[in-house]
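pasted the sequence and its predicted model underneath.
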Amino acid sequence: MSENNEPKRLSQRWALILSVAFGAGVLTFAVGGPLAGLGAVVAVTTLLHTVMA
């Protein structure tokens, strides 16, 4: 019996979403601080996940 213990790969869609969200969070963090940066990451992730679904 062969077991496949390789982790699942992240889809390209999620890689794109997380990359854009991280970039938006870094820019917002520089301007508005940590809470604004975190809010930007959550907002962009939610928006792109909804639009790209």
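Received the coordinates, thanks.

going forward, measure contacts and count neighbours with C-alpha atoms only.
Fine.

surely residue 27 and residue 36 touch.
No: the pair residue 27 and residue 36 fails to qualify as a contact (Cα atoms under 8 Å) at a distance of 9.8 Å.

can you classify the residue positioned nearest the centre of the chain by secondary structure?
Centroid check for the chain by Cα atoms, centre = their mean gives residue 18 as the closest residue, at 2.2 Å. Under DSSP: H, G, I helix; E, B strand; the rest coil, the three-state class of residue 18 is helix.

dropping in the other structure now:
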Amino acid sequence: MFHAVAKGTPYSWANRYCYTGMFCWWGSTTYRRANSPGAAVDTGWGLKFFE
């Protein structure tokens, strides 16, 4: 079981939803962010969730 905020929903603790399913490590994931210190783009590992 894990919890997350659905895509397109404003991120807040109150908007989280509990899911049941599986997950696995997912490589070569590109992360992008703006208006924060550090690199704007990075590649690494993440978790992929399946309901």
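That came through, no problem. Quick caveat: nothing in here was measured; it's all calculated off a predicted structure.

TM-score for the pair, please.
Put the two chains on top of each other and the TM-score (TM-score structural alignment, normalised by the length of the second structure) is 0.20; 19 aligned residues with a Cα RMSD of 2.9 Å.

show me the contacts for residue 26 of the second structure.
Contact criterion Cα atoms under 8 Å, 6 or more residues apart in numbering gives 45-48 as the residues in contact with residue 26 of the second structure.

dump the residue contacts of residue 23 of the second structure.
47-50.

before we move on, the earlier item: residues in contact with the residue nearest to the centre of the first structure?
residue 45.

try residue 24 of the second structure
Residue 24 of the second structure is in contact with 47-49, counting by Cα under 8 Å, 6+ apart.

go again with 6 Å.
When contacts are counted by Cα atoms under 6 Å, 6 or more residues apart in numbering, residue 24 of the second structure is found next to 47-48.

which element is it on?
Here residue 24 of the second structure sits within strand 22-32, counting by DSSP states H and E.

what's the answer for residue 13 of the first structure, then?
Mapping residue 13 of the first structure onto the secondary structure by DSSP H and E places it in helix 12-32.

which one of the contacts of residue 23 of the second structure has the most neighbours?
When neighbours are counted as other Cα atoms under 10 Å, the busiest of the contacts of residue 23 of the second structure turns out to be residue 49, with 14 neighbours.
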